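Participant: sequence first, predicted model second:
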Amino acid sequence: MTTLFIADLHLDPSRPQITALFENYLASDEVRHADALYILGDLVESWIGDDDDAELPQRIARATRAVRDAGVPVYFMVGNRDFLLGEDFARRAGFTLLDDGTVHDLYGRPTLLMHGDVLCTDDVAYQAVRKQVRTPQWQAQILSMSLDARRAFAAKAREDSRKHTGSTKESIMDVNGDAVATAMLNAGVDRLIHGHTHRPAVHPLDLQGKAAERIVLGDWYEHGSVLRVTENDAELRGLTID
């Protein structure tokens, strides 16, 4: 009995070896015999809409749909790169969409699931942009553009993101401890699983005198990263490219 978590794959045509690793992993016995697979955001480097006619979204949908068809639920939570992913693609891909901040029971232990970016409250500039792009009005305006225009917009957004990341202290881009504690206390849990920061680790916490933990998922830029949760433990492991 194992539940699997991945995030921050940032799949992109420029890194075909990672897309192949993703497809191969989803076809593995480990995934096909899991209790569930959770993808906690940033599955792709950028998502320009469910109507994207490029090859990559089609490959993703085939891989995840095959997992669902094998009887394994596939849960998906949008991140800061794929927040435009919606119900149409979710149906094709066999996803069950989750709200950021969902609590799921994992073998008797309620666990808070997040992408993680909302916890980075010290990065004021990022939070301002996040607030803007999550409004229905902004999203409707972007999705009304042609696919070519959206691709150009996404390329510029990635470049702006790289500049921001390169000029901002790492400590500012990490999660804020008070934000973590508040989220966990409000949810009534002693375990949080999230991605976004690309700093895989299991952090023991003291939550108002009670033992708790925060588990951070790794990214897939150079290799894979998977969290395996069982009734007895939670383990982060890497996946290598053949």
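Facilitator: Done, it's in. Numbering: from 1, shown residues only.

Participant: contacts and neighbour counts: CA atoms only from here.
Facilitator: OK.

Participant: where along the chain do the helices fall?
Facilitator: Ranges of helices in the chain, per DSSP state H, are 16-26, 29-32, 55-69, 87-93, 124-133, 136-143, 147-167, 170-173, 177-187.

Participant: between those helices, which gets nearest to Arg109?
Facilitator: Nearest of the helices of the chain to Arg109, taken as C-alpha to C-alpha: helix 177-187 at 12.5 Å.

Participant: follow-up on the earlier one: in TSV, list the helices of the chain along with mean neighbour count and distance to Ile6.
Facilitator: Below are the helices of the chain laid out as TSV (neighbours: other C-alpha atoms under 10 Å; distance: least, C-alpha to C-alpha, whole Å):
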stretch	mean neighbour count	distance to Ile6
helix 16-26	17	10
helix 29-32	16	11
helix 55-69	18	13
helix 87-93	16	16
helix 124-133	13	22
helix 136-143	12	26
helix 147-167	13	22
helix 170-173	14	20
helix 177-187	16	20
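
Participant: turn the ones you listed into JSON lines, columns for distance to His194.
Facilitator: Shown next, in JSON lines, are the helices of the chain (distance: least, C-alpha to C-alpha, whole Å):
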{"stretch": "helix 16-26", "distance to His194": "19"}
{"stretch": "helix 29-32", "distance to His194": "19"}
{"stretch": "helix 55-69", "distance to His194": "20"}
{"stretch": "helix 87-93", "distance to His194": "20"}
{"stretch": "helix 124-133", "distance to His194": "17"}
{"stretch": "helix 136-143", "distance to His194": "24"}
{"stretch": "helix 147-167", "distance to His194": "19"}
{"stretch": "helix 170-173", "distance to His194": "14"}
{"stretch": "helix 177-187", "distance to His194": "11"}
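
Participant: in addition, the following structure is provided for comparison:
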Amino acid sequence: MSEAIEARPGPASASLEFDELTAPPEWRRIEFLSDLHLSPQTPATLAALTRHLQETSADAVMLLGDVFEVWVGDDGRFDAFEADCLKVLRAAGARLKLYFMAGNRDFLLGAEMLADCGAQGLSDPTVLCAFGQRWLLTHGDALCLADKAYQSFRAQVRNPAWQAQFLNQPLEVRRALAQQMRNGSKAQQAMQEHWEDLDQAACIAWLKASNCVGMIHGHTHRPAEHQLSPGLHRHVLSDWDFEAEQARGDVLRLRQSGLRRIALA
């Protein structure tokens, strides 16, 4: 694993650290997107990402997790589908600043893939200092505290010993294991009456501890803007699905004038 995307202490930990990234003064536009869940079954979504990365006027694009439906190790990046994605991201990384933060599906994406894409890893969470304000970036899953089963699973798979053991297995074995875990996750989700959202008190605590005005995250697939308390806001990214009958996919664009949601579908 790259040090830039290693697991951080839990959200209730007093030792939680906030890495900082300062935008260069020449940047005029920064874009955020997440939850594309790219797979061989989503060619239209990959095509939409390709078009956007080719056409965007952003100085930097920050991918905040779950870019891929599953990622079982960087040694699989030359397989047919992964190689197509690598080509798209490499082209983007050659013409703008590209950043990647691990999600709950692609937390095993590491230093080799980042280097091949020309991308920089972001810790979760990271404070972005841009246009005179501080923004807290996170994928979001670490703050879904009410989902105890998921938090237990997250702690297991983010453990370096578990990851080393998993990555030591043959690629095809890893793919099969990942599919088994995914099937189990889908079965569990089907039995749930509702999806857990981010814990509001934890979000406020993170924002205050990091001295940020707003949080930008994905994971929940519930694009919205929430006022958490006076002066503190939470901005939720859209998931992407251009295979759907009603295609969807948004980006959040940050400029000196503020944050704006851009619908691409």
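Facilitator: Looks like it arrived, so ask away. Remember, it's a predicted structure, so these values are computed and weren't measured experimentally.

Participant: hang on, the earlier thing: how about the helices of the first structure, which one is nearest Leu227 of the first structure?
Facilitator: The nearest among the helices of the first structure, by C-alpha to C-alpha, is helix 29-32 at 11.8 Å.

Participant: what about the closest one, distance to the chain center?
Facilitator: Between the centre of helix 29-32 of the first structure and the centre of its chain there are 20 Å (C-alpha atoms, centre = their mean, to the nearest Å).

Participant: who are the packing partners of it?
Facilitator: Packing partners of helix 29-32 of the first structure (3 or more C-alpha pairs under 8 Å, 6 or more residues apart in numbering; DSSP states H and E): none among the helices and strands.

Participant: residue in the first structure matching Pro223 of the second structure?
Facilitator: Alignment note: Pro223 of the second structure maps to Pro200 in the first structure; criterion TM-score structural alignment.

Participant: quick one: contacts of stretch 230-242 of the first structure?
Facilitator: Applying C-alpha atoms under 8 Å, 6 or more residues apart in numbering, the contact partners of stretch 230-242 of the first structure are 1-3, 17-18, 21, 106-108, 200-201, 217, 223-229.

Participant: what does Phe153 of the second structure correspond to in the first structure?
Facilitator: Aligned partner of Phe153 of the second structure by TM-score structural alignment: Val129.

Participant: so how far is Asp52 of the first structure from that match?
Facilitator: In this view, Val129 of the first structure and Asp52 of the first structure are 23 Å apart by C-alpha to C-alpha, to the nearest Å.

Participant: restricted to strands, list the contacts of stretch 230-242 of the first structure.
Facilitator: 3, 106, 201, 224-229 (DSSP state E).

Participant: hmm, which of those are the buried ones?
Facilitator: Among these, those buried by neighbour count (16 or more other C-alpha atoms under 10 Å) are 3, 224-229.

Participant: and the ones in strands among the contacts of stretch 230-242 of the first structure, which two are furthest apart?
Facilitator: Largest pairwise distance in those, by C-alpha to C-alpha, is 22.7 Å, between Leu106 and Gly224.

Participant: circling back: can you tell me which of the buried ones among the ones in strands among the contacts of stretch 230-242 of the first structure is nearest Asp206 of the first structure?
Facilitator: Once C-alpha to C-alpha is applied, the member of those that ends up nearest Asp206 of the first structure is Val229, at 21.1 Å.

Participant: which position in the second structure aligns with the closest one?
Facilitator: So, by TM-score structural alignment, Val229 of the first structure is matched to Leu254.

Participant: identify the residues contacting that match.
Facilitator: 29-31, 260.

Participant: please, a ChimeraX command that selects the buried ones among the residues you listed?
Facilitator: The ChimeraX command for the buried members of the contacts of Leu254 of the second structure (criterion: 16+ other C-alpha under 10 Å) is given here:
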select :29,30,31
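
Participant: please point out which of the contacts of Leu254 of the second structure the first structure shares.
Facilitator: Among the contacts of Leu254 of the second structure, the contacts conserved in the first structure (both residues aligned by TM-score structural alignment, their matches' C-alpha atoms under 8 Å) are 29-31, 260.

Participant: now those as a markdown table including distance to Ser210 of the second structure?
Facilitator: What follows is those, written out as a markdown table (distance: C-alpha to C-alpha, whole Å):
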| residue | distance to Ser210 of the second structure |
| --- | --- |
| Arg29 | 23 |
| Ile30 | 20 |
| Glu31 | 21 |
| Arg260 | 22 |
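
Participant: how close does the residue nearest the centre of the first structure get to Asp233 of the first structure?
Facilitator: In the first structure, the centroid-proximal residue (C-alpha atoms, centre = their mean) is Gly41; its distance is 1.9 Å. Separation of Gly41 of the first structure from Asp233 of the first structure (C-alpha to C-alpha): 23 Å.

Participant: do the same with Lys163 of the first structure
Facilitator: Distance from Lys163 of the first structure to Asp233 of the first structure, by C-alpha to C-alpha: 38 Å.
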